[in-house]
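**Student:** Pasting the sequence and the predicted coordinates here, then a few questions.
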Amino acid sequence: MKEKKHEGSNVASGSGYHVPVLFHESLEALNIKPNGVYVDCTFGGGGHSRGILEKLGANGTLIAFDQDADAQRNLPDDKRVVFVPQNFRHLQRFLRLHKFPKVDGVLADLGVSSHQFDEGERGFSIRFEGPLDMRMDRRTELTAEKVLLTYTELQLHKLFEQYGEVTNSKTLAKHIVQNRKQSSLKTINDFRAMLHPVVKGNPNKYLAQVFQALRIEVNDEMGALKEMLQQLPQVLNPGARAAIITFHSIEDRLVKNFFKQGGFDEVIENPFVQEEKEVLLKVISKKPIVATEEETKRNPRSRSAKLRIAERI
């Protein structure tokens, strides 16, 4: 998938690295002030960041986070940009470090970049041969290979069920544990060969779900998302907004629940219990904003994207 310019915009989205989804919708959601301070939690190809910079004046600031070292190649030569080569779970810590304890908006696009999928040696995609790696931050130690070789059958079952919605996740986990000692699991093709007897339905779809589950686990994506969301009320100025784009039902549920009630569990209303909880965020988008038909034709991966917006009270 190649990067392209957005229609109606002169923003070049980042040199073949990644096509940003819900581009105009997410920029509009942030209500950008020319002299404000904004955070792009997932810089990637810099598409969303360039859009923010276009709306900022000379005194505005963009703070861009990305744990993937490859993303630094896409940094614009712009004095208004502060780059933080870290996971967004460390949002508050690094904002304080750079003397921006409060900001006017936070954007996060939780999708994996097209670049990561297209680099075979990263191990994210079933389309290429490569190592079973899947680390977004190559400074960390846990790889997909380690997960497959060391996790218990129950752990594997749960991660394939929850993060990949794999239909036969229990059978899959048992098969891996029974075969992992005598099979090599160094590469994607090794893994595909091992899985062949248990694949159900469309092989490409099945393997994509398995790979998604492993990627989420290797990068602790749900843990990082929870930590970032919990920091939003502390880092946002009153009236500032958070705009989060998700691609998976679990991510979307976490964002929805946190924006609505400041926590992650579904709240069951009990008329006999009056629990006063301080609400610090106001939901701006009652329903998630999704891609237009035009965008899904232009960029098929935008089909599963959901944008939710909240404002600091």
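**Tutor:** It's in.
**Student:** From now on I want contacts and neighbour counts done on CA atoms only, so please keep to that.
**Tutor:** Noted.
**Student:** Show me the helices in this protein, by range?
**Tutor:** Secondary structure of the chain (DSSP state H): helices at 23-29, 47-55, 91-97, 114-118, 144-150, 153-164, 169-179, 188-195, 203-218, 221-235, 249-261, 293-298.
**Student:** nearest to Leu281, of the ones you listed?
**Tutor:** Leu281 lies closest to helix 249-261 among the helices of the chain, at 6.1 Å (CA to CA).
**Student:** which other helices and strands contact the closest one?
**Tutor:** helix 221-235, strand 281-283, strand 306-312 (3 or more CA pairs under 8 Å, 6 or more residues apart in numbering; DSSP states H and E).
**Student:** Can you tell me which helices and strands the second one packs against?
**Tutor:** So that's strand 281-283. Strand 281-283 packs on helix 249-261, strand 306-312, going by 3+ CA pairs under 8 Å, 6+ apart.
**Student:** picking up where we left off before, right, so the helices and strands packed on helix 249-261: which one is the most enclosed?
**Tutor:** Among these, strand 306-312 has the highest mean neighbour count (mean count of other CA atoms under 10 Å), at a mean of 24.
**Student:** In TSV: the helices and strands packed on helix 249-261, plus distance to Ser114.
**Tutor:** Formatted as TSV, the helices and strands packed on helix 249-261 follow (distance: least, CA to CA, whole Å):
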stretch	distance to Ser114
helix 221-235	17
strand 281-283	30
strand 306-312	18
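**Student:** Val39 is nearest to which of the ones you listed?
**Tutor:** Val39 lies closest to helix 221-235 among the helices and strands packed on helix 249-261, at 10.3 Å (CA to CA).
**Student:** circling back to that earlier point, among the helices and strands packed on strand 281-283, which is nearest Ala173?
**Tutor:** Shortest distance between Ala173 and these, using CA to CA, is found for helix 249-261: 20.7 Å.
**Student:** Now that closest one: buried residues?
**Tutor:** Neighbour counts over helix 249-261 (16 or more other CA atoms under 10 Å) mark 251-252, 254-256, 258-261 as buried.
**Student:** between the residues you listed, which is nearest Glu295?
**Tutor:** Asp252 (20.0 Å).
**Student:** Distance check, the residue lying closest to that closest one once chain neighbours are set aside against Pro203.
**Tutor:** Of all residues not flanking Asp252 in the chain, Thr246 sits nearest, at 5.6 Å (CA to CA, 6 or more residues apart in numbering). Between Thr246 and Pro203 the computed distance is 25 Å (CA to CA, to the nearest Å).
**Student:** Second structure for comparison follows:
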Amino acid sequence: MTPPRTALGTRHLGSLEVSEQGLGCMGMSDFYGTADNEVESIATIHRALDEGVTLFDTSDMYGRGGANEGLVGRALADRRDRAVLATKFGIVRDADYTDATVRADPAYVHQAIDRSLQRLNVEYVDLYYLHRVDPHVPIEETVGAMAELVAAGKVRHLGLSEASAEEITRAYRVHPIAAVQTEWSLWSRDIEDEVVPTCRRLGIGVVAYAPLGRSLLTGTINSQDSLPPQDLRRGFARFSEQNFAHNQRIVQQLTELAARHGASPAQLALAWIAHQGDDVVALPGTKRRTYLEDNLAATGISLSPDDLAEISAIAAPVAGNRY
């Protein structure tokens, strides 16, 4: 069941032009099961480029020692000019990778970018995100240091991740912000009240990570037991025993609605995100070419206002917080 493909369009994050759907690379190295096949992960990145994807997203905290940045750097080594490369800093994991803290003081900003550039084996990154706002450092100080990276040619555009409307506004007064990356899906819509309007007022694009509800909206996870033992999602409320059956019933309704469009529930969820505005870029993550191609097929789905309202109504009663 695949909708007719259309050419992948472009959208703007501030003044930065990117593909309308990006590729989140986190799962290739961390969190969702084992990083079991680097060859397939790199092939997925290459296929994404060939299909018109330009935005590739990583972070210095994905995988031990920044392993995901290293993987993405190797994948893009001979095709850097075709990619918009985004990475993040600010979450620092402990020695055994079981806990993390946030650090975003100016000295650390400069340390972090140099380490990322080394792992990625590039001279600059196109988009550099503050992964989480440091509660102990005024955001003006952090963004001021990030602006110094732009002046030094190490970074082209600045971004924030999971920031509040007030923090976004304060950051923007220091330096233009191209993008705010935050969780946004049929099941995570809290940003629509304040964050999205603030971004639109300031001309900032929104990058929606986890647009498939951490794969729960795909309809492919039948029980919590189908997740690997070390999978991060086992600790999330929406995957818990008391909430899973309820949420699966919602996915089944979405599956039936998607069938009317000749699509899968995942494709319907991605189409819903794409219809939220021309300043919104969906960032589904995958480490397999098959899922990549399924996700890209969502660009061929056209939804009417009535469709959007029906989808929202079905998905609204999700059980469990996102964390």
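**Tutor:** Noted; the coordinates are in hand. What you see is a predicted model, and the numbers here were worked out from it, not measured in a lab.
**Student:** How alike are these chains, TM-score-wise?
**Tutor:** TM-score of the superposed chains, computed with TM-score structural alignment, normalised by the length of the first structure, equals 0.27; 144 aligned residues with a CA RMSD of 6.7 Å.
**Student:** Tabulate the helices and strands packed on strand 281-283 of the first structure (TSV), appending distance to Lys170 of the first structure.
**Tutor:** Putting these into TSV (distance: least, CA to CA, whole Å) gives the following:
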stretch	distance to Lys170 of the first structure
helix 249-261	20
strand 306-312	29
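**Student:** which stretch among the ones you listed comes nearest Ala240 of the first structure?
**Tutor:** strand 306-312 (5.5 Å).
**Student:** looking just at contacts, which helices and strands does that closest one meet?
**Tutor:** When contacts are defined as 3+ CA pairs under 8 Å, 6+ apart, strand 306-312 of the first structure packs onto strand 236-246, helix 249-261, strand 281-283, strand 289-290.
**Student:** my guess is the residue nearest to Asp252 of the first structure meets Ser26, correct?
**Tutor:** No. Applying CA atoms under 8 Å, one finds Thr246 of the first structure not in contact with Ser26, separated by 11.9 Å.
**Student:** Find residues that contact each of these two.
**Tutor:** Leu307 (CA atoms under 8 Å, 6 or more residues apart in numbering).
**Student:** of those two, who's got more company?
**Tutor:** Set Thr246 of the first structure next to Ser26 and count neighbours by other CA atoms under 10 Å: Ser26 wins out with 25 against 21.
**Student:** Verify the stated contact: Gly205 of the second structure with Val195.
**Tutor:** No. Counting by CA under 8 Å, Gly205 of the second structure stays clear of Val195, with 10.9 Å between them.
**Student:** These two - which one has more neighbours?
**Tutor:** Gly205 (26 against 22).
**Student:** residues touching His157 of the first structure, list them.
**Tutor:** His157 of the first structure makes contact with 169-170, 172-174 under the criterion CA under 8 Å, 6+ apart.
**Student:** what would those residues look like in JSON lines with distance to Ser49 of the first structure and neighbour count?
**Tutor:** Below are the contacts of His157 of the first structure laid out as JSON lines (distance: CA to CA, whole Å; neighbours: other CA atoms under 10 Å):
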{"residue": "Ser169", "distance to Ser49 of the first structure": "38", "neighbour count": "21"}
{"residue": "Lys170", "distance to Ser49 of the first structure": "41", "neighbour count": "16"}
{"residue": "Leu172", "distance to Ser49 of the first structure": "40", "neighbour count": "22"}
{"residue": "Ala173", "distance to Ser49 of the first structure": "40", "neighbour count": "22"}
{"residue": "Lys174", "distance to Ser49 of the first structure": "44", "neighbour count": "15"}
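**Student:** Present those as JSON lines; the columns should include distance to Ala64 of the first structure.
**Tutor:** Formatted as JSON lines, the contacts of His157 of the first structure follow (distance: CA to CA, whole Å):
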{"residue": "Ser169", "distance to Ala64 of the first structure": "37"}
{"residue": "Lys170", "distance to Ala64 of the first structure": "40"}
{"residue": "Leu172", "distance to Ala64 of the first structure": "39"}
{"residue": "Ala173", "distance to Ala64 of the first structure": "38"}
{"residue": "Lys174", "distance to Ala64 of the first structure": "42"}
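**Student:** Closest one of those residues to Ile188 of the first structure?
**Tutor:** After measuring the contacts of His157 of the first structure against Ile188 of the first structure - CA to CA - the closest member comes out as Leu172, at 16.1 Å.
**Student:** So the closest one versus His115 of the first structure, what's the distance?
**Tutor:** 29 Å.
**Student:** Then Leu214 of the first structure?
**Tutor:** 18 Å.
**Student:** Tell me which of these two has more neighbours.
**Tutor:** Neighbour count, other CA under 10 Å: between Leu214 of the first structure and His115, Leu214 has more, with 27 against 20.
**Student:** wait, doesn't the more buried one sit right on Lys146?
**Tutor:** No. Assessed by CA under 8 Å, Leu214 of the first structure is found out of contact with Lys146, at 10.4 Å.
**Student:** Kindly reformat the helices of the first structure as JSON lines containing distance to Gly105 of the first structure.
**Tutor:** As requested, the helices of the first structure are exported to JSON lines (distance: least, CA to CA, whole Å):
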{"stretch": "helix 23-29", "distance to Gly105 of the first structure": "9"}
{"stretch": "helix 47-55", "distance to Gly105 of the first structure": "10"}
{"stretch": "helix 91-97", "distance to Gly105 of the first structure": "12"}
{"stretch": "helix 114-118", "distance to Gly105 of the first structure": "25"}
{"stretch": "helix 144-150", "distance to Gly105 of the first structure": "34"}
{"stretch": "helix 153-164", "distance to Gly105 of the first structure": "29"}
{"stretch": "helix 169-179", "distance to Gly105 of the first structure": "39"}
{"stretch": "helix 188-195", "distance to Gly105 of the first structure": "39"}
{"stretch": "helix 203-218", "distance to Gly105 of the first structure": "26"}
{"stretch": "helix 221-235", "distance to Gly105 of the first structure": "9"}
{"stretch": "helix 249-261", "distance to Gly105 of the first structure": "15"}
{"stretch": "helix 293-298", "distance to Gly105 of the first structure": "24"}
